[in-house]
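Q: this is the structure alone, sequence omitted:
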């Protein structure tokens, strides 16, 4: 494995055993989920002893489950509910092909004579103005406008686009369009005209609905002018409907009608609403577009409605009498999600205006007696960092639950809501525009654990691939079964190729969502960010979500983005942390030092950024989400892939010019010698390497985020300025400036031994540990410090680290030399041996030789050691080839013809003997010193040549919980060769992160127990 390759991001979060909220027994008894479960038990004859059992049934027998949801929902439908679903895969399935309905009719249905007078909408505007509509008034307005639009020629399937504020008129217009069978796509006024045109133009719409009046919080060009520009850019447009009395811009050339006038003309005739097929298109949603042209995602009426009804009633327990306020805009799918709550008799509260202070939304919650409030982590973070305590001034007696989505809701924000608002269930929900619903969300019957989504969405087989349902393992969120709210496809994608490439190419027939998720012992889930946001710096993979979680503990940081800088072949990759700070804070040495210390101590060395840059604002999309893609383009000097997708692209101008992004071309301390004070020189060197100050003389190199690559650069600089040649292992015993200075002052020649004492203990019963591909044992520092065994622990380093040595290229040669080193320390057995990754092969060969010499090997530990795939048992080899073939076929499906050829050429080159230059062949190791590169090449050659032979003893195998996406089971071959059997211990993390904190503590505890018994 690569030097210091620490995949720290795919690591489980510690889970608190104590929930932050537990529902009362009475709450569980009266929840709609309980009523649904009992009805399902009665109809199926089954008993569901837990929610896990209910969810298992809902995905295993999903046709029965969805038929029950439909039957108990009371939705107004026509036709037959049989069959429930045709097709077995998620990609090919179709739900309720013989059913018909009208989405708007179901949202406007009146349950009884008094239902018409119940409230439906309260629309709030900045400044305090309120508009209130009853269910009866909303129904009348929608029916009148729908009739008028039909008479104007709007037909089922026509595309309608809307640029609307979040108010009652926008809701009326949206439902009127749905009532006619036309298809609606929405945008918010804060989006720029170019961004909106990029989304709307491919749809060839017939009708544009828009607000025209200016608002005090508007920015940019006047709204009427932007609407005119949009209309001019849509040649298919036949009509504009203005929702207010705003004056149209002089450039408006399309005929314009006023909604109020149209509705007046339509009130006289209100025919019954027609039904359309269950899978008739309803909404077109747009992806963010930060990595290219936005996808136009088509959602069906029936699937959208049924999924929303299930989520609202069963997961959120929304019912008549509830008031739902979800802070959103018409450009976000949560606007459509809250709209559907009308079908459950819920009153929805809307807000159009800015967030002037931390109190803005909480005042609406209190004044309107909101029962369920939906918000986002950035708003909660704003409230927390502002020191705002809402319950100190506002009454939340009506509020019973809070929802949050849009990004990860961290543990601290759960606790802030409990302490500063009120104790209540907090639902972190996750899904997205792609499915217009949720994969993970709340549950009224289950406890709430800080940092977790409570449960998977019923009926959806949500897993963490490749880990499946394994607890404590992070994987990519997938849905393995069909579900009704899967989009119908992408607009203007007749053969479905783009739809397949977007969601099914990675795993045929299985929805792949792109989020990283971890399922916890409580049955909940933790989110770890996006798969495509994972950083890969010098072979180290780091998930930004874990960095953001740690930074939550630093009050001065308002927002942060961690991105990868590609600085060219010579410089390799760097991690850059961008921060926006609270008012009055500054990125001084003390704050930078705290950021690095916290990331190193609560994460690992790989979490520590190479550069920290303060910006006034970070790039966000028009839906308010931070854009890692845009920031990554800026720090790497690339043109933005889609500047129009950003709300504030100008914030990147200062970033591109920032001096911290310039590559270092001179020595770290050019022109500076050691001078009179070695301590001060080393302090300056460490501060230059680690990128912040001050560093104390007794600070620990590894605790500060140092790693083996930084160590190699540091010792090379020390050699250049002092002439002292120090081995890498020096830092294991001299990890502070004070101790390192003492080692340099000791003029005795530095020991060049390949046998390094990693930990003191009983020298008569040592444990010998062989290096990995890194060559040095420096990467084992976390494990060495965590071990608590009584034995002396030695690390064996590779030949080639010291000047004048040539690395070995065969496992047998390494074993012969290392065995001599071992016997010089311990002449007789029993012996205890181990090795990480490649080191396990060498330890295994040493054990073979000791056995042949008549010696006893009491303990042989292999830490996730693999063999070359050529030596796998035939069954495992065939399984691997099949898995790899399916992987490549899936990858090729989503590529153009030209890219397919490039993909095949790249993967066939090694088999054909084609070799690119060193930098092209392995750019992730371009920064390795030449000696380490030579050792690595020797290890690769040795691995390819070595076939393990029969071994008469026992092997103890420590396996990483998270395997490779396209890999094989290494235990199979060890079971075949070890006659004494193989004992397997599963360690959290993947191959690299299992030896990094905090997983190293788990590994060390397991090793300590085994060594005690050996």
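A: Thanks, I have the structure now. Not measured: the values here are computed from a predicted model. Numbers count the residues shown, from 1 in each chain.
Q: drop to CA atoms for contacts and neighbour counts, all remaining ones
A: Noted.
Q: centroid residue for this protein?
A: By CA atoms, centre = their mean, the chain has its centre lying nearest to residue 529, at 1.6 Å.
Q: quick check: that residue vs residue 434, distance?
A: 16 Å (CA to CA, to the nearest Å).
Q: wait, is residue 985 part of a strand?
A: Yes - the assignment for residue 985 (DSSP: H, G, I helix; E, B strand; the rest coil) places it in a strand.
Q: roughly how far apart are residue 145 and residue 260?
A: 8 Å.
Q: higher neighbour count, those two?
A: residue 145 (28 against 18; other CA atoms under 10 Å).
Q: which non-adjacent residue is nearest that one?
A: residue 263 (4.6 Å; CA to CA, 6 or more residues apart in numbering).
Q: pull the residues that contact the helix or strand hosting the one you found.
A: If you go by DSSP states H and E, residue 263 is part of helix 259-266. Outside helix 259-266, the residues that touch it by CA atoms under 8 Å, 6 or more residues apart in numbering are 141, 143-149, 241-244.
Q: residue 550: which of these is nearest?
A: residue 243 (45.8 Å; CA to CA).
Q: surely that closest one touches residue 169?
A: Yes - counting by CA atoms under 8 Å, residue 169 is a contact partner of residue 243 at 6.4 Å.
Q: try it against this one:
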């Protein structure tokens, strides 16, 4: 059997928080003692006994229930599951755990400015802003929305909103006004918290005009609070300044209001790459338990540690980032381009702030490797996590070449759907390069073929067969639940289909192959795009790539690969190397029909390649009509593909 490329030490396994919890389950819930130190056994039990598992997480990690539940789980399936009926809690309450003088939020800007805010200041600002919201008539389940960069004020506004039982939602300030309104405008919000601009890649972007237009597109907004995120920018005329709002809130005590376990916390939006974004409503209790599990157990985050995940407010990793505050940790926020002026930028930040847990993307790791940068010591770093797309084996290998066995890489895959991970690593699971270590605790994940037959060591649809506390309460504006059903349950009755194509291996690891709606199917053989990217993007000739498969009306199948060439590109020879690498690393079936040079590969604002939208554009769709223009910060790249499609009709 192939040995893992990284393994935890026996001492690390014995002292891990996840092992402590296993011993607790042995003592309190009848778990077999053989499960101690055995992740696979614990994971299997967590799925077989979901009520007992999640009740244990809530008690062992102190979820902070005010009113106790009458049960952990009732209902007979995913759709009618009810978690912790009778319990009351507030997501914001655990902000109490941070020591008063400890930094709670550190914000670093691309231009080098750094600001730091203690837990004492954070709790005071959260209480004050909640006081302001109450003073302007905001009550439970009213909506407060943000149009912001990655800012301290956004963290305060979210926690203040949550603390009083109102509902938070936001978009990044880089969205144009109509795109932001497509999301936030659905919510009939009372209050808009808007920044004034941002800096990215060395340039300043004054967003005052966009914020003003957004306000005009949301007629229900009664009050606007302006946050000076770009010095000198005017913001929205007539808005209350952030400082005025904090002062108006007074100096109340930090007292989050207990709400029912399933009380709505926030609305997150799908990417909108293939249609109008759907609003996903999550609840206080479910999100809290998911973060307790994923951060405290899977990542072993503890009080006093420093947590940094490069993200923007457009991505659910922003929500994970601010959830690190539930543990008394320090959250580091970065505002700017992660690889400007070079890919060493984030590593320098990790070193400078003593980051313990660093979350990033495969692209950032591979860009660092390709550039041959000098990585600082990062002496406090103990874990790197990666998500957004499948992590190639080469990325793990480069990290080991820099840090040795001191810093493992946990590849994680999850979704906005549950604000967490379906699969990932843990302090007690080995790492195999190119694979994800395990199914996360409590996740009943299987891989099925089209007929619903479970598969092992074969590629298929990733499904979830048991409920999870952080599954959506509902979709916004979906009174009969039909949109929610169509999104997850229309393929397999009573079983959640995530829309990812995966392989569950016989040793319990998971290999992600990309979105199943972008699966390549050539001559009846389904192919994963991730295998092609892993082969092609290791070549020095290639900076980025995108592979698409299209069924032609004549019965043929066209599978080109679009390549962003590097400076070392050689006509003819580089194309030969691509075909040879794909045939060798993947299979001859994976070799593309054509290699086409392109100036850029469009990605969503969360870093995912836009395979499905590009496929639709090549088939004649207008990028604006299918919502893709608003879902990327590279609209010119989409227009290139539209022009290409006009000159090279597929059918």
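A: Received it, and whenever you're ready, just let me know what you need. Please read all numbers here as calculations on a predicted model, not as lab measurements.
Q: the residue nearest to residue 145 of the first structure: how many residues sit nearby?
A: Counted with other CA under 10 Å, residues neighbouring residue 263 of the first structure total 20.
Q: give me the range in the second structure that the following helix or strand past the helix holding residue 263 of the first structure lines up against.
A: Downstream of helix 259-266 of the first structure, the next assigned helix or strand under DSSP H and E is strand 276-277. Under TM-score structural alignment, the counterpart of strand 276-277 of the first structure in the second structure spans residues 259-260.
Q: likewise stretch 162-173 of the first structure?
A: Using TM-score structural alignment, the partner range for stretch 162-173 of the first structure is residues 146-157.
Q: the matching stretch: how far from the chain's middle?
A: Mean-position distance between stretch 146-157 of the second structure and its chain equals 17 Å (CA atoms, centre = their mean, to the nearest Å).
Q: now it: buried residues?
A: Buried positions in stretch 146-157 of the second structure, judged by neighbour count with 16 or more other CA atoms under 10 Å: 146-157.
Q: for stretch 532-551 of the first structure, same thing?
A: 533-551.
Q: gap between residue 377 of the second structure and residue 368 of the second structure?
A: 15 Å.
Q: between those two, who's got more neighbours?
A: Set residue 377 of the second structure next to residue 368 and count neighbours by other CA under 10 Å: residue 368 wins out with 23 against 14.
Q: what about stretch 577-591 of the second structure, how long is it end to end?
A: 11 Å.
Q: show residues contacting it.
A: 522, 527, 531-532, 535-536, 539, 592.
Q: now stretch 544-552 of the first structure
A: With CA under 8 Å, 6+ apart, stretch 544-552 of the first structure has contacts from 9, 408, 410, 412, 528-529, 533-535, 557, 560-563, 595, 598-599, 602-603, 607.
Q: look at whatever residue of the second structure lines up with residue 52 of the first structure and give its secondary structure.
A: Counting by TM-score structural alignment, residue 52 of the first structure corresponds to residue 40 in the second structure. Assigned state for residue 40 of the second structure: helix (three-state reduction, three-state DSSP).
Q: what sits against residue 40 of the second structure?
A: Taking CA under 8 Å, 6+ apart, one finds residue 508 in contact with residue 40 of the second structure.
Q: what subset of the contacts of stretch 544-552 of the first structure is buried?
A: Judged by 16+ other CA under 10 Å, buried ones among the contacts of stretch 544-552 of the first structure: 9, 408, 410, 412, 528-529, 533-535, 557, 560-563, 595, 598-599, 602-603, 607.
Q: rewinding a little: roughly how far apart are the aligned partner of the residue nearest to residue 145 of the first structure in the second structure and residue 181 of the second structure?
A: In the second structure, residue 263 of the first structure lines up with residue 246, judged by TM-score structural alignment. Using CA to CA, residue 246 of the second structure is found at 26 Å from residue 181 of the second structure.
Q: also residue 189 of the second structure?
A: According to CA to CA, residue 189 of the second structure and residue 181 of the second structure sit 11 Å apart.
Q: between these two, which contacts overlap?
A: Each of residue 218 lies in contact with both residue 189 of the second structure and residue 181 under the rule CA under 8 Å, 6+ apart.
Q: number of nearby residues for residue 275 of the second structure?
A: Neighbours of residue 275 of the second structure (other CA under 10 Å): 14.
Q: my guess is it is in a strand, correct?
A: No - Residue 275 of the second structure sits outside any strand when classified using three-state DSSP, being coil.
Q: what about residue 189 and residue 181 of the second structure, which has more around it?
A: Comparing residue 189 of the second structure with residue 181 by other CA under 10 Å, the one with more neighbours is residue 189, at 22 against 19.
Q: what lines up with the more buried one in the first structure?
A: Checking TM-score structural alignment: residue 189 of the second structure goes with residue 205.
Q: its match contacts residue 157, correct?
A: No - using CA under 8 Å as the test, residue 205 of the first structure is too far from residue 157 to be in contact (10.3 Å).
Q: for the stretch 551-651 of the second structure, what spans make up the strands?
A: 557-558, 560-565, 594-597 (DSSP state E, counting those that start in this stretch).
Q: Provide the aligned range in the first structure for the longest one.
A: What it means is strand 560-565 of the second structure. With TM-score structural alignment as the criterion, strand 560-565 of the second structure aligns to 576-581.
Q: give me the mean deviation of the matching stretch from the second structure.
A: Stretch 576-581 of the first structure: mean distance to aligned residues in the second structure after superposition is 1.3 Å, counting by mean CA distance after the TM-score superposition for the first structure.
Q: which residues in the first structure does the top strand by length along the second structure match up with?
A: Assignment by DSSP state E gives strand 496-504 as the longest strand of the second structure. The aligned range for strand 496-504 of the second structure in the first structure is 511-519, by TM-score structural alignment.
Q: run the chain-centre distance for that stretch.
A: With CA atoms, centre = their mean as the basis, stretch 511-519 of the first structure stands 7 Å off its chain's centre.
Q: same deal with stretch 122-137 of the first structure?
A: The answer for stretch 122-137 of the first structure is 37 Å, by CA atoms, centre = their mean.
Q: what residues in the second structure pair up with it?
A: Matched against the second structure by TM-score structural alignment, stretch 122-137 of the first structure falls on residues 106-121.
Q: please tabulate the contacts of helix 259-266 of the first structure in TSV, including the columns distance to residue 314 of the first structure and secondary structure.
A: Converted to TSV, those look like this (distance: CA to CA, whole Å; DSSP: H, G, I helix; E, B strand; the rest coil):
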residue	distance to residue 314 of the first structure	secondary structure
141	30	helix
143	29	helix
144	33	helix
145	33	helix
146	31	helix
147	34	helix
148	37	helix
149	35	helix
241	37	strand
242	38	strand
243	35	coil
244	37	coil
